[in-house]
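Engineer: Structure, please.
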Amino acid sequence: MHHLLLIEDDVELARLVSDFLQAQGYQITSCGNTQKAKRLLLAHKFDLIVCDVMLPGSSGFDLVRQIRQQFKGPILFMTAQTSVGAQLEGLELGAQDYLLKPLDPRILLAKIKVFLSAAAQTPTVTVLQNHNLTVDRVSGHTSVAGQDICLTNAELQLLLALLDNYGVAISRERLFREQLGREYDGEDRTMDGRASRLRRKLQAVDPHWNIRVVWGQGYCISYAEATTADSTEHST
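Structural biologist: I've put the predicted structure just below:
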């Protein structure tokens, strides 16, 4: 049975969502603030988090910033904040989706099923290594040339998908379905932003890494071997 953490300060809404999801076979633990959420995360293993944004004390955004290295499962924001800026901030923090209230609980259930299913499809090889890039699928620990890099959960999932298909472009449509749980509408730039941030983090350590957009095909990760000029420069 999957164990979900619901962080929602609206007591009646939390009860309704909990009752609905429990009826669907999920174990639900709920709380109304980020301090208690952090204590629960230390005490229990959760498979997925559903989190409000506007919470007493500190926000759901603040919570995700603090736990993103600790918690590697899917995170769904569920909030009444409808601004594009708020939605982008939530997605950039590494959440799988940003759901707007009022929300039909059947939509929430569908999203939960998609992301839990994707999280369960973990390949047997747990540590990926390509050139000087190493990624542990389980812990999320990522390093380039022996130097640790800090990735959000969303960036980690994108990197794993690209490395699993090294040298082959992955379409936006596929990434939207598998990592955002929705169809690409032809305009959403969410995945572009994630690819750009991931590229900057890799290149900050080793500029030979690149994530590029292949026209008409999608995203592709590559590593440019050091040239003779590069070697000469580094040896002087």
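Engineer: When you work out contacts or count neighbours from here on, use the C-alpha atoms and nothing else.
Structural biologist: Noted.
Engineer: what kind of secondary structure is the closest residue to residue 29 other than its chain neighbours in?
Structural biologist: When the adjacent residues along the chain are set aside, residue 29 lies closest to residue 5, with 5.0 Å between them (CA to CA, 6 or more residues apart in numbering). Reduced to three states with DSSP: H, G, I helix; E, B strand; the rest coil, the structure at residue 5 is strand.
Engineer: and residue 5, how many neighbours does it have?
Structural biologist: Residues near residue 5, counting by other CA atoms under 10 Å, number 23.
Engineer: Residue 213 is in contact with residue 220, correct?
Structural biologist: Yes. Residue 220 is in contact with residue 213 according to CA atoms under 8 Å; the separation is 6.4 Å.
Engineer: So which of these two has more stuff around it?
Structural biologist: Counting neighbours by other CA under 10 Å for residue 220 and for residue 213 shows that residue 220 has the greater number, 21 against 17.
Engineer: Just the element for the residue nearest in space to the middle of the chain, please.
Structural biologist: Most central residue of the chain, judged by C-alpha distance to the mean C-alpha position with CA atoms, centre = their mean, is residue 154 at 2.3 Å. Of the helices and strands defined by DSSP states H and E, residue 154 is found in helix 153-164.
Engineer: From the chain's centroid, how far away is that helix?
Structural biologist: Using CA atoms, centre = their mean, to the nearest Å, the mean C-alpha position of helix 153-164 is found 9 Å from that of the whole chain.
Engineer: Show the subsequent helix or strand relative to it.
Structural biologist: Scanning forward in sequence from helix 153-164, with DSSP H and E defining helices and strands, the next element found is helix 172-175.
Engineer: In that next one, which residues are buried?
Structural biologist: Buried positions in helix 172-175, judged by neighbour count with 16 or more other CA atoms under 10 Å: 172, 175.
Engineer: you'd agree residue 194 is up against residue 89?
Structural biologist: No. Under the criterion of CA under 8 Å, residue 194 is not in contact with residue 89, lying 11.6 Å apart.
Engineer: More neighbours: these two, which one.
Structural biologist: Just comparing residue 194 and residue 89: by other CA under 10 Å the higher neighbour count belongs to residue 194, 20 against 13.
Engineer: Not counting sequence-adjacent ones, nearest residue to that one?
Structural biologist: Spatial nearest neighbour of residue 194, chain neighbours left out: residue 155 (6.1 Å); criterion: CA to CA, 6+ apart.
Engineer: Next up, the contacts around that neighbour.
Structural biologist: The neighbours of residue 155, taking CA atoms under 8 Å, 6 or more residues apart in numbering as the test, are 94, 194-195, 197-198.
Engineer: how far away is it from residue 121?
Structural biologist: 17 Å (CA to CA, to the nearest Å).
Engineer: before we go on, could you also do this sequence so I can check it against the first one:
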Amino acid sequence: MRRILLAEDNDNLRELITDFLSEHGFEVDAAADGEEAWEAVQTKSYQIILLDVMMPGMDGFTLCKKIRERESVPVLFLTARVLEEDQLHGYELGADDYILKPFSLKVLLAKCRAVLERYQQGMPKEQKEGLVLDEERQQFLCGGSPVKLQSLDFRLLSYFYQNPNRILTREQIILKLWGYEYDGNDRSVDTHVKNLRKALGDYGRCIRTIVKKGYVFERNKKAEGLTAEEQEG
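Structural biologist: This is a model prediction of the structure:
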């Protein structure tokens, strides 16, 4: 199911939008302010995000900027602000469209579907189906959806991705990620590999354990699950 994040501080409007989009095939997570929405962005993947511009605490413009620094999910602003400079500012921050209040729920639904279709059409076939690196945005996509990774895990996956079908030892990985001065336990590598496998879901088995040697990355290898040995790293 397609998941939408809605950030809107008006209780009645938030409830109306949530109910309407839910009835039309979307799973909606609703937030009453920018901080709550930002927490949701950091814990879940969304296919589209709807932001009210004027919210208490973190406003929609600030939240959009933070989202764009993290991923490329479509963002639509819901706003009563009709000034041209406001709209231009939103587009500069990376918004995909504006929906001016008051609006028809049917129009909102149509715009959501249109934006999603544009994003899907703009993806190469391999981006829709496999694990790929969007080099422009420095972000991994898995089946077309952004993969949420901490900085070190992103660097590790990038190292694997750039060296497919090659055994990378724990020592090589430590030198790449931490450098020669690292004096910790090499089991730290295994911990980060487990993080990657969890984040990649069905594609977690792209990273294969080579007993007593290290790991091999096999692009777009997909399986139902990991063996007990691979889960342990």
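Engineer: if we can go back for a sec, which non-adjacent residue is nearest the residue nearest to the centre of structure 1?
Structural biologist: The shortest distance from residue 154 of structure 1 to any residue that is not its chain neighbour, by CA to CA, 6+ apart, is 4.3 Å, and that residue is residue 94.
Engineer: for residue 130 of structure 1, same thing?
Structural biologist: Nearest-residue entry for residue 130 of structure 1: residue 163, 7.8 Å, with adjacent residues in sequence omitted and distances by CA to CA, 6+ apart.
Engineer: isn't that neighbour right up against residue 223?
Structural biologist: No. Contact status for residue 163 of structure 1 versus residue 223: not in contact, 11.0 Å apart, counting by CA under 8 Å.
Engineer: Quick one: residues contacting residue 209 of structure 1.
Structural biologist: Neighbour list for residue 209 of structure 1: 199, 202-203, 221-224 [criterion: CA under 8 Å, 6+ apart].
Engineer: right, I mislabeled it, should have said residue 140 of structure 1
Structural biologist: Contacts here follow CA under 8 Å, 6+ apart; on that basis residue 140 of structure 1 touches 69, 72, 153, 156.
Engineer: please redo it, this time with the cut-off set to 7 Å
Structural biologist: Listed by CA atoms under 7 Å, 6 or more residues apart in numbering, the contact set of residue 140 of structure 1 reads residue 156.
Engineer: so it, which of the three states?
Structural biologist: Looking at residue 140 of structure 1 with three-state DSSP, the answer is coil.
Engineer: Give the aligned equivalent of it in structure 2.
Structural biologist: With TM-score structural alignment as the criterion, the equivalent of residue 140 of structure 1 in structure 2 is residue 137.
Engineer: With residue 197 of structure 1 instead?
Structural biologist: Matched across to structure 2, residue 197 of structure 1 finds no residue, judged by TM-score structural alignment.
Engineer: And the top helix by length along structure 2, what's buried?
Structural biologist: Of all segments of type helix in structure 2, defined using DSSP state H, the longest is helix 105-122. For helix 105-122 of structure 2, a neighbour-count test (16+ other CA under 10 Å) marks 108, 111-112, 115-116 as buried.
Engineer: ok, now stretch 59-72 of structure 1?
Structural biologist: When neighbours are counted by 16+ other CA under 10 Å, the buried residues of stretch 59-72 of structure 1 are found to be 60-61, 63-64, 68, 71-72.
Engineer: repeat for stretch 8-25 of structure 1
Structural biologist: Those buried within stretch 8-25 of structure 1 under the rule 16+ other CA under 10 Å are 8-9, 14, 17-18, 20-21.
Engineer: counterpart of stretch 96-106 of structure 2 in structure 1, which residues?
Structural biologist: So stretch 96-106 of structure 2 sits over residues 96-106 in structure 1, by TM-score structural alignment.
Engineer: Pull out the buried positions in the matching stretch.
Structural biologist: With burial defined by 16+ other CA under 10 Å, the residues of stretch 96-106 of structure 1 counted as buried are 96-99.
Engineer: swap in stretch 74-87 of structure 1?
Structural biologist: Judged by neighbour count using 16+ other CA under 10 Å, the buried positions of stretch 74-87 of structure 1 are 74-79, 81, 87.
Engineer: Now tell me what touches that stretch from outside.
Structural biologist: Stretch 74-87 of structure 1 is contacted from outside by 48-53, 95-101, 115, using CA under 7 Å, 6+ apart.
Engineer: can you do 6 Å?
Structural biologist: If you take CA atoms under 6 Å, 6 or more residues apart in numbering as the criterion, stretch 74-87 of structure 1 is touched by 48-53, 95-101.
Engineer: Between the two ends of it, how far is it?
Structural biologist: When the termini of stretch 74-87 of structure 1 are compared using CA to CA, they are 16 Å apart.
Engineer: That stretch corresponds to what range in structure 2?
Structural biologist: The alignment of stretch 74-87 of structure 1 onto structure 2 (TM-score structural alignment) covers residues 74-87.
Engineer: Which parts of structure 1 are strands?
Structural biologist: If DSSP state E is used as the criterion, the strands of structure 1 fall at 3-7, 27-31, 48-51, 75-79, 97-100, 127-130, 133-136, 142-144, 147-148, 209-214, 218-223.
Engineer: How much space separates residue 114 of structure 2 from residue 168 of structure 2?
Structural biologist: Spatial separation of residue 114 of structure 2 from residue 168 of structure 2 under the definition CA to CA is 43 Å.
Engineer: likewise residue 209 of structure 2?
Structural biologist: As defined by CA to CA, residue 209 of structure 2 lies at a distance of 10 Å from residue 168 of structure 2.
Engineer: Likewise for residue 207 of structure 2?
Structural biologist: With distances defined as CA to CA, the gap from residue 207 of structure 2 to residue 168 of structure 2 amounts to 11 Å.
Engineer: With residue 43 of structure 2 instead?
Structural biologist: Plainly put, residue 43 of structure 2 is 30 Å away from residue 168 of structure 2 if you go by CA to CA.
Engineer: who's more crowded, those two?
Structural biologist: In this comparison of residue 43 of structure 2 against residue 168, neighbours counted by other CA under 10 Å, the higher total goes to residue 168 at 19 against 9.
Engineer: can you pull the contacts of the more buried one?
Structural biologist: Neighbour list for residue 168 of structure 2: 214-215 [criterion: CA under 6 Å, 6+ apart].
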